[in-house]
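Asks: Next one to model:
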Amino acid sequence: MTTLIHNAVLIDPEAGTESPGALVLRDGVLADVLPAAPEALDRFAEVIDAQGRHLAPGLVDWGVKVSEPGERHKESFRTAGLAAAAGGVTTIVTRPDTHPAIDTPEILEFVARRASQDSPVRVLPMAALTKGREGREMTEIGFLQDAGAVAFTDADRVTEDTRVLARALTYARSLQALVVTHVQDPGLSRGAVMTSGKFASLRGLPAVSPMAERLGLQRDLSLVEMTCARFHADQVTTAAALPALAQAKDRGLDVTAGVSVHHLTLNDFDVGDYRTFFKLVPPLRQEEDREAAVEALASGLIDVLCSQHTPQDEESKRLPFEAAAAGAVGLETLLPASLRLVHGGRLSLPQLFRALSLNPSRRLGLPTGRLAKGAPADLVLFDLHAPFVLDRWTMQSKSKNTPFDGARLQGRVRGTWVAGRRVWPLPKDL
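Replies: Modelled structure (predicted):
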């Protein structure tokens, strides 16, 4: 079936443009990119009038936790896929911090099978870097890569043994595999739930200095320089860490970095009176760090913007702040929360979609993230100026632990397509 979407404002992050146009979808790819709709509309099986809304490549959300296997009551591939579709996310790159961890080809194949059966969006799994994510022995990276792993990470666990990490990076380099690490000094950050400062002291909560992130990043970058491995820092959230990242890129190391939308739009004051929906890993930073991270994303120093989707059930969040589980869901709020930066004049739409779609696609070797002839027809149509108040109970995710509950947001998703098939709003046959 051939579909025409016309009367749209096309956001092309590759060209850096935002202009009126139309797209032709055929056989799962973009068959044509037009400046306007052709006169003969009857030759298309389906014609969609975008009514002047924005049309962009679908989001590629890197670092999503889907709680299968082990904690399906928190999130399944079906509910995560529906949440992604509702948020304009067409590809989710999943973390291996499940129970058990995704550290063997057999578990990876189970995950891939469940994802293909249940999720309406594309699912690309990452595998564990070390067995059981325990940091003692590296996994069979080659076998896992053959089974479909797109990258290797122990998620938010730091490999404390430098020799183990160096060996893993060396082996990954021989296979051109991408290694993703959580950059924190484990000794300084262990047990901390907030970023150090006056607010943490007033609340009497154990805190960690931003220098812990800088120390962790510097160690990992030194090992990358030694091994020449492909490397991605999953969360760079402090001003103190940015110079080390800039120096590594200047030296030509194969390095990229990401940041979550929560760390770009919230700060440590949002914790307020011990609001556990704002307990994250890493913890929310001070306003100066948030501003620095926004500037780094705008300049391209930080490459990827993600949700760091981490579902937690009510029982694990309704606890004292120190005891509560960390993390927040974000698949459905990634786009509208990110648009705060556009409405505030900090980013243009092409800049935003470079970080949300094009850069993660390029880093993972995917053909997505572009509005070009022959590219996959993975698209999001959204109303840039539509305001709404988020009600967490209307979200598609099984878990409802969002820090944006009750927040005023602007930018509603009106349609999501994966390989030319509309997956949101839900078609009758889904």
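
Asks: contacts, neighbours, all on C-alpha from now
Replies: Noted.

Asks: Report the separation between residue 216 and residue 335.
Replies: For residue 216, the distance to residue 335 (CA to CA, to the nearest Å) stands at 29 Å.

Asks: Likewise for residue 13?
Replies: The gap separating residue 13 from residue 335 is 15 Å, by CA to CA.

Asks: Which of the three states applies to residue 124?
Replies: strand (DSSP: H, G, I helix; E, B strand; the rest coil).

Asks: Counting by contacts, list what the helix or strand hosting residue 262 packs against.
Replies: Assessed by DSSP states H and E, residue 262 sits inside helix 261-265. The criterion is 3 or more CA pairs under 8 Å, 6 or more residues apart in numbering; DSSP states H and E, and the helices and strands that helix 261-265 contacts are helix 287-299, helix 334-343.

Asks: Could you rerun that using 10 Å?
Replies: With contacts defined as 3 or more CA pairs under 10 Å, 6 or more residues apart in numbering; DSSP states H and E, the packing partners of helix 261-265 are helix 287-299, strand 304-306, helix 334-343.

Asks: for those, which one ends up most surrounded?
Replies: A comparison of the helices and strands packed on helix 261-265 by mean neighbour count, using mean count of other CA atoms under 10 Å, puts strand 304-306 on top with a mean of 30.

Asks: and for comparison, fold this next one:
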Amino acid sequence: MKLLIQNGRVICPETGHDAVADVLIEDGRIAGVGPGLSTSGAEVIDAAGLVVAPGFIDIHVHLREPGFEHAETIETGAQAAAAGGFTTVCCMPNTNPVNDSVTVTKYIVETARRKAAINVFPIGAITKGSNGEELASIGSMIAAGAVAISDDGKPVMNARVIRRAMETARALDIPVIEHCEDLNLSAGGDMHECDDSVRLGLRGIPSASEDVMVARDIILAELTGVRYHVAHISTKNAVAMVAYAKQRGLRVTAEATQHHIALDTGHMKPYDSAYKMKPPLRCEHDVKAVVDGVVSGAIDCLATDHAPHAGDDKMQEFERCPFGIIGLETALGVSLEVLVHSGLISLPRLIALYTSEPARVIGWKNELARGALKPGYVGDVTVFHPEYPWVYDVKNSLSKSSNTPFSGRTFQGGPILTIVGGQVVWRADGF
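Replies: All right, here's what the predicted structure looks like:
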């Protein structure tokens, strides 16, 4: 039950460690970090030339089980996550039935324990059926293993309901994760409202639909004192409002997805459903603002919003097909390309966006402490190469779905080993 990772560049943003060293995992926990650790009784992995980081965390994925197993299951989604270097994911509640009760929460927890290669934590619904009308059984879901609440995919339009949810979450010390969209402004929209939407004859989703909800929720977050998290932030004004909230000392955080920092409306292939997601791809100035928010710290972490859909669902007219793309296996490659290889942020900062920062947003501590290579923390490790070239072929994806705009793209750097609780659960070919 001992694993020793030797000779890698160990980067732990939480502790500030950045040097060639060894990492020892014993009985599923980090036992030591430093040079020349003893190999006695340990399985040894030579990580020379590689980066050794805390296990990557994605706090925003859709695993589709129960109810939509034709698109993804907890097992296959976890396999795709492991191939992307993720050791922990948090899955959103828009399943069938919706995860709005202790029964569904327990089902996800128990299924993940039996079948998932990585750690899977459910996020419970804010309202029953995610219909935005009546609060779900929040306390029971948290007791059963949920780590946050969200109606992701459906915003809570009623301000009184979201206020009560925030008050409940404040009492339970859990974050509220909001999908910020005013449905009255975005109704019927299929892509970002701009010149391109007019040219393509598609109904637009204006940036204002996100902005007004972020503004409302920040006001309510100040009123209630809740830990409030903006999911998949995508507009210039929303980033500015989150930055302002932080300056005022509010407990407001935000995440950005890889596609919202790498793609804008100009990259869209006309009527190609692989470019249909919500929030939609925005204009170039919005993308720049989101990237700037990541660089400045206004945006706390990166997340994939991994949203698998079966081929026959996505292979419809653009107006009829569902929103969402997969992203677990390309996340690191995209992030390295946009943020690190461009010189915008350092490698340790990128690692923080996938480790200590999402762990802080959720609030893991004590026996669940993760996101750092510190003695006593969960023994999850991501080993990656920051430079090696590889081509993403979605046909080889471990996900059950293939809805991505990144297939065929060449990346510089990607995962090599994914280690969960001291066990290697995924290894790149040739390493």
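
Asks: circling back: which part of structure 2 matches the helix holding residue 262 of structure 1?
Replies: Counting by TM-score structural alignment, helix 261-265 of structure 1 lines up with residues 258-262 of structure 2.

Asks: what does stretch 137-150 of structure 1 give?
Replies: Taking TM-score structural alignment, stretch 137-150 of structure 1 hits residues 134-147 over in structure 2.

Asks: Just the endpoints, please. Distance across the matching stretch?
Replies: One end of stretch 134-147 of structure 2 sits 20 Å from the other (CA to CA).

Asks: List the buried residues of it.
Replies: Within stretch 134-147 of structure 2, the residues that count as buried by 16 or more other CA atoms under 10 Å are 135, 136, 137, 138, 139, 140, 141, 142, 144, 145, 146, 147.

Asks: ditto for stretch 38-57 of structure 2
Replies: Buried residues in stretch 38-57 of structure 2 (16+ other CA under 10 Å): 47, 50, 51, 52, 53, 54, 55, 56, 57.

Asks: Distance to residue 386 of structure 2 and secondary structure added to those, as CSV?
Replies: Below are the buried residues of stretch 38-57 of structure 2 laid out as CSV (distance: CA to CA, whole Å; DSSP: H, G, I helix; E, B strand; the rest coil):
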residue, distance to residue 386 of structure 2, secondary structure
47, 13, coil
50, 8, coil
51, 7, strand
52, 11, strand
53, 12, strand
54, 15, strand
55, 15, coil
56, 15, strand
57, 18, strand
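
Asks: Adding distance to residue 237 of structure 2, write the residues you listed out as JSON lines.
Replies: Formatted as JSON lines, the buried residues of stretch 38-57 of structure 2 follow (distance: CA to CA, whole Å):
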{"residue": "47", "distance to residue 237 of structure 2": "43"}
{"residue": "50", "distance to residue 237 of structure 2": "38"}
{"residue": "51", "distance to residue 237 of structure 2": "36"}
{"residue": "52", "distance to residue 237 of structure 2": "36"}
{"residue": "53", "distance to residue 237 of structure 2": "33"}
{"residue": "54", "distance to residue 237 of structure 2": "33"}
{"residue": "55", "distance to residue 237 of structure 2": "32"}
{"residue": "56", "distance to residue 237 of structure 2": "29"}
{"residue": "57", "distance to residue 237 of structure 2": "27"}
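
Asks: Can you pull up the most central residue in structure 2?
Replies: residue 303 (2.5 Å; CA atoms, centre = their mean).

Asks: For it, what is the corresponding residue in structure 1?
Replies: Checking TM-score structural alignment: residue 303 of structure 2 goes with residue 306.

Asks: what's the matching range in structure 1 for the longest helix along structure 2?
Replies: As assigned by DSSP state H, the longest helix anywhere in structure 2 is helix 208-224. Using TM-score structural alignment, helix 208-224 of structure 2 lines up with residues 211-227 of structure 1.

Asks: what's the offset of that stretch from the middle of its chain?
Replies: From the chain centre to the centre of stretch 211-227 of structure 1 is a distance of 22 Å (CA atoms, centre = their mean, to the nearest Å).

Asks: In contact with the counterpart of residue 339 of structure 1 in structure 2, which residues?
Replies: Superposed on structure 2 with TM-score structural alignment, residue 339 of structure 1 falls opposite residue 336. Listed by CA atoms under 10 Å, 6 or more residues apart in numbering, the contact partners of residue 336 of structure 2 are 342, 343, 345, 346, 347, 350, 386, 387, 411, 412, 413, 414.
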